[in-house]
Structure formats: C-alpha cells, structure tokens
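In: I'd like to go over a predicted model; first the sequence, then the structure.
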Amino acid sequence: MFVRRILLFIKVLFYLLYDFRWWQTCRALNVVDQIKLVGINSLFIVMITSFFISLVFTLQVVKEFMYLNAIDLIGSIVSIAFIRELSPVLTSIIFVGKVCSFFTSELATMLVTEQIDALFILGINPINYLIFPRLISVLVTLPLLNLFSILTSLITSSFICFILYSIDPLFFIRSLFYSSLIIDLSKSLIKVLVFAFFISLISCIWGLTAQGGSKGVGLSTTSSVVTCLISIFILNFILSYCLFNNFVSSFQMS
C-alpha cells in the first residue's frame, strides 16, 4: 500500500512538472467550488484559534519582557514568533484536521463506491478532475488563511497588551517594524505554499488508494491526517533551517 501511494505521488509530480496540458483540462468551475468549500468554511476556526493562541502567548511573553525592561521589543518578538512559525504551522494543522481529512474521506468513498471507475469509463482523467482542483484550491486558500491568522494574532496581541499592561497600541505597532516584517512575511508565504502542496497531494493520494470498503475509508483518512501532520513538522524544520539559519538578526537589520 505504501509503495503504491509513493508511486502515485511520483506520477502526479511528473505529470505536474512535465505535462503542462493539465492546465487545459483542469476545470475552472471545480477549482472555484473547492476554494469556496475549503477557504470560507475554514476562516472562522482559523481566526478563533489564532485569537486564543495569541492571548496565551502574549500573556506569557509580556511579563518577562516587562521584567527585563524591554517593552519596546514586545511587538517585534510577537510578530517574529507568529509570522515565522506559529501561524504557518497552526493554520496548516487546522487545515489538515478540517479539510485534508475531508478530501481523503471523500475520494476514498468515491473509490470504494466505484465512482472512480465511472470516470475512467467516461474518459475523464481522475488526476485532472479530482486532484488538481483540490491542489490549486489549497495553494490559493492556505496562504490567505495564514495572512488572516497573522493579522488576527497581531491585533489580539496589541489588544491584550493595552488592556492588561497599558501598552499603547501605537507603541506596539512601531515595535513591529523593528523586525524585518516584509522579509518574514515572504518567507512565511514560502513555508505555507510548500505545506499546501504536500498536504493536498498526500490527502488526495491517500484517498485514491483506499482499500477494504467503509473500514478502508476510515483507515485511509486516519493515515492521511497522521502523514500530513508529520510532513508539516518535518518540512517546518527543513524550511526554518534553510530560510532563517543564515539570516541576519532582525534587530541588527532594523
């Protein structure tokens, strides 16, 4: 089963890189439907999660920086933490739990009920019709959700600093620009795009390789979620090392 999934993964990658005709056969209406499904329905839970994570993180950080008399660095530290690491990873994890599990279960159900066979009979390529619209929708929506997560986190952090510690929001905003904000945002976008590419392909491929009826649907969905989560953590380390290890300190650049 694992070998079969790896081979299908390689086949899809080869198809993406060397056969550009898939753009012509990928239906725009399917892409729009998937964007509506995965994007709008995920926005609320991403913002709620970012709100409470930001509350807790700010509560823990602000007291320590006030003790060190480094209040002018609070906004910068919060922005670095959320833009570089917390928002991309948390948003992707939420996306895996809500959307990728749905992709896998939906495609696995189509497979065990022989709907995929019907597509072959009609002369429709399942990769074009099922995988690519979902891949494009995730590549579009996950970066946008990440931006909403970052914005929600920073606004929440500024709010809690003002309410609990009487730190002026303008002072907090000025502190944001002590860090390399634009560079961090661009690298955060790179992270999320890589996450989106892998988790969308994994969730679709695991769905199209399900076996064993309704039990197989459940097993494939569970395996897909676990594989996506592990992939996020591994990719996050690799990308963080490549993007930030040799990066000059944000405070040195400011």
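Out: Cool, got the structure. Residues are numbered from 1 along each chain as shown.
In: From here on, just use CA atoms for contacts and neighbour counts.
Out: Will do.
In: biggest helix in this protein, by residue count?
Out: Longest helix in the chain by number of residues (criterion: DSSP state H): helix 132-165.
In: helices or strands up against it?
Out: When contacts are defined as 3 or more C-alpha pairs under 8 Å, 6 or more residues apart in numbering; DSSP states H and E, helix 132-165 sits against helix 28-35, helix 41-67, helix 74-81, helix 87-95, helix 169-176, helix 181-208.
In: let's see it at 7 Å
Out: For helix 132-165, the contact count by 3 or more C-alpha pairs under 7 Å, 6 or more residues apart in numbering; DSSP states H and E identifies helix 28-35, helix 41-67, helix 87-95, helix 169-176, helix 181-208 as packing neighbours.
In: CSV please, covering those and showing distance to T227.
Out: Formatted as CSV, these follow (distance: least, C-alpha to C-alpha, whole Å):
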stretch, distance to T227
helix 28-35, 22
helix 41-67, 21
helix 87-95, 12
helix 169-176, 35
helix 181-208, 8
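In: winner for burial among those helices?
Out: When those are scored by mean count of other C-alpha atoms under 10 Å, the highest mean neighbour count falls to helix 87-95 (a mean of 23).
In: Got another one to weigh against that:
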Amino acid sequence: MIKLIWRYPFMIRWQTSWIAEQSIALCCISSFFLGMVLCLQIAKQLISLQATGILGAILGLTLIRELSPVFTAILLTARVASSYTSELASMCISEQFDALYLLQTHPFQLHILPRYLACLIMFPLLTWFCFLTSLAASLFLASVAYGIPTHLFMTSLKSSLTLWDVCACMIKAMVFAALLAIISCHYGLATRGGAKQIATSTTRAIVHILILTLALDWLLSACLYPTSKMVITP
C-alpha cells in the first residue's frame, strides 16, 4: 500500500497560477459587462421612481450576495472544471495513473489535491475580483450615463453592506470551489473507454456542477440570510 505523503507543494503553486492566468481576463471582461447591464436595468427603474439614492445599495447587495459568487462559479466551471475533467479523463484512458503507482507515487497527491486546494485559494479571490469589477462598471455607467453623483452611490453602498455580507460571499465561494473541484475530478477519474468518453464525462461534469451550484446557492442563501416571515400578509 502506497503511503500518502505530501511531497509536491509546487503543484499547488502551479495550479493556482494556472487558474489565475486562465480566468482573470475572462472574469474581468464578463464582470464588467455584468455590472453595466445590471446598472442599465436597475437605474432606469429607480430614475422613474425618483429613488436613485438607493442605487448603490441595491447593486452592491445584489452583486455580493448572489451574482458575483454564482457568476464566478459559472465562469470557472466553463474554464477550469472542463479542463480538469478532460485532463484527468485523458490520463485515465492512457493509463498514466497506473504508471504513477508503479513509480510509488499516489495520483491523489500529485493531481487531485493540488487542484482542490488551488480552487479553494483562487475561487474567493476571483469572486471578490468579479464583485469589484462589476461594481466599478456600475459606478462608471451610473455616473456617466445617468448623472448620479459618485458620492451618493458610494454612501448608499457603504450604508447597506455589512461584514456579514462579505463573509457570506466568501462562504459561498468556498462551497462552490469545493463542489467544482470534487465533481470535475470525480468524473475525470471515473472515465473509462475511448476518446468519446472524455467528451461525455466533461459534459456531464459541467452540467452537474451548474445544477448543483444553483441548488446550493438557494440553500446557502436561505441559511445565511434567514427571514423572520416567509409569507407577506396584506
């Protein structure tokens, strides 16, 4: 039986840098347009209601509580999870893991654990990066297109956000990161057959991650932001 000894700390650094290299540009561009679209839709309604003073609060809470962690999970599922599953599936089909066992090297510590830890490290950072990018885009559009003062936007934002909102966002990010790493690696390791099975495993991993991400988002939101009354009485 092979002893599980952690001998590959450089793999964490390599996986972390790979996720950052592959995802930062994607998160930046996508989050920028997400913030623009969100501000475009909400600002129009608030202007008609003459309630532009709460624009920063609405955008900030919407982004940090829901959209930023879920949107980051979707982006990383498309970019990172698909790559993880296809890489591990290719290694299984080509019997590279059997060669590692012959070399007295456990595949878990060389290929699985670094990917898992890298996701736990980078996912919260990318979620926070997406939040700041979307917020900056919203602030820019609100100021330029609708003439909403920057100080009014920021005052509304500061008055609504709390430390718990930031902590809850990071909790969601950690849960989504673990989900992404576990499911993508599982489907990659479970692949058997030929090249066609690589595409099948990758598709199944992505679909299951997306569905479970949305389901867990609902569950976490219900637990992290409980309400005293679930039914509004007239």
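Out: Structure's in. What do you need? Please read these numbers as outputs of a predicted model, since none were measured by experiment.
In: Give me the TM-score for this pair.
Out: Aligned and superposed, the two chains score 0.93 in TM-score terms (TM-score structural alignment, normalised by the length of structure 2); 227 aligned residues with a C-alpha RMSD of 1.5 Å.
In: just to revisit the earlier point, quick one: closest of the helices and strands packed on helix 132-165 of structure 1 to I116 of structure 1.
Out: Nearest of those to I116 of structure 1, taken as C-alpha to C-alpha: helix 181-208 at 8.5 Å.
In: Report the angle between the closest one and helix 87-95.
Out: Helix 181-208 of structure 1 and helix 87-95 are oriented at 20 degrees to each other (axes from the mean of the first three to the mean of the last three C-alpha atoms, to 10 degrees).
In: now the angle between helix 74-81 and helix 181-208 of structure 1, please.
Out: Going by the same axes, to 10 degrees, helix 181-208 of structure 1 makes 30 degrees with helix 74-81.
In: what range in structure 2 does helix 181-208 of structure 1 sit on?
Out: Counting by TM-score structural alignment, helix 181-208 of structure 1 falls onto residues 162-189 of structure 2.
In: how close does the corresponding residue of structure 2 for V138 of structure 1 get to V175 of structure 2?
Out: Counting by TM-score structural alignment, V138 of structure 1 corresponds to C119 in structure 2. According to C-alpha to C-alpha, to the nearest Å, C119 of structure 2 stands 10 Å off from V175 of structure 2.
In: what's the answer for S156 of structure 2, then?
Out: Taken as C-alpha to C-alpha, the spacing of S156 of structure 2 relative to V175 of structure 2 amounts to 29 Å.
In: Then I58 of structure 2?
Out: For I58 of structure 2, the distance to V175 of structure 2 (C-alpha to C-alpha) stands at 24 Å.
In: counterpart of E95 of structure 2 in structure 1?
Out: Under the alignment (TM-score structural alignment), E95 of structure 2 pairs with E114 in structure 1.
In: Can you give me the distance of its match to L107 of structure 1?
Out: On the measure of C-alpha to C-alpha, E114 of structure 1 and L107 of structure 1 end up 11 Å apart.
In: Between the two, which is the more surrounded one?
Out: More crowded of E114 of structure 1 and L107, by other C-alpha atoms under 10 Å: L107, with 25 against 11.
In: and that one, what element?
Out: helix 101-112 (DSSP states H and E).
In: Mean deviation, that helix versus structure 2?
Out: Here the mean offset of helix 101-112 of structure 1 against structure 2 after fitting is 0.3 Å, by mean C-alpha distance after the TM-score superposition for structure 1.
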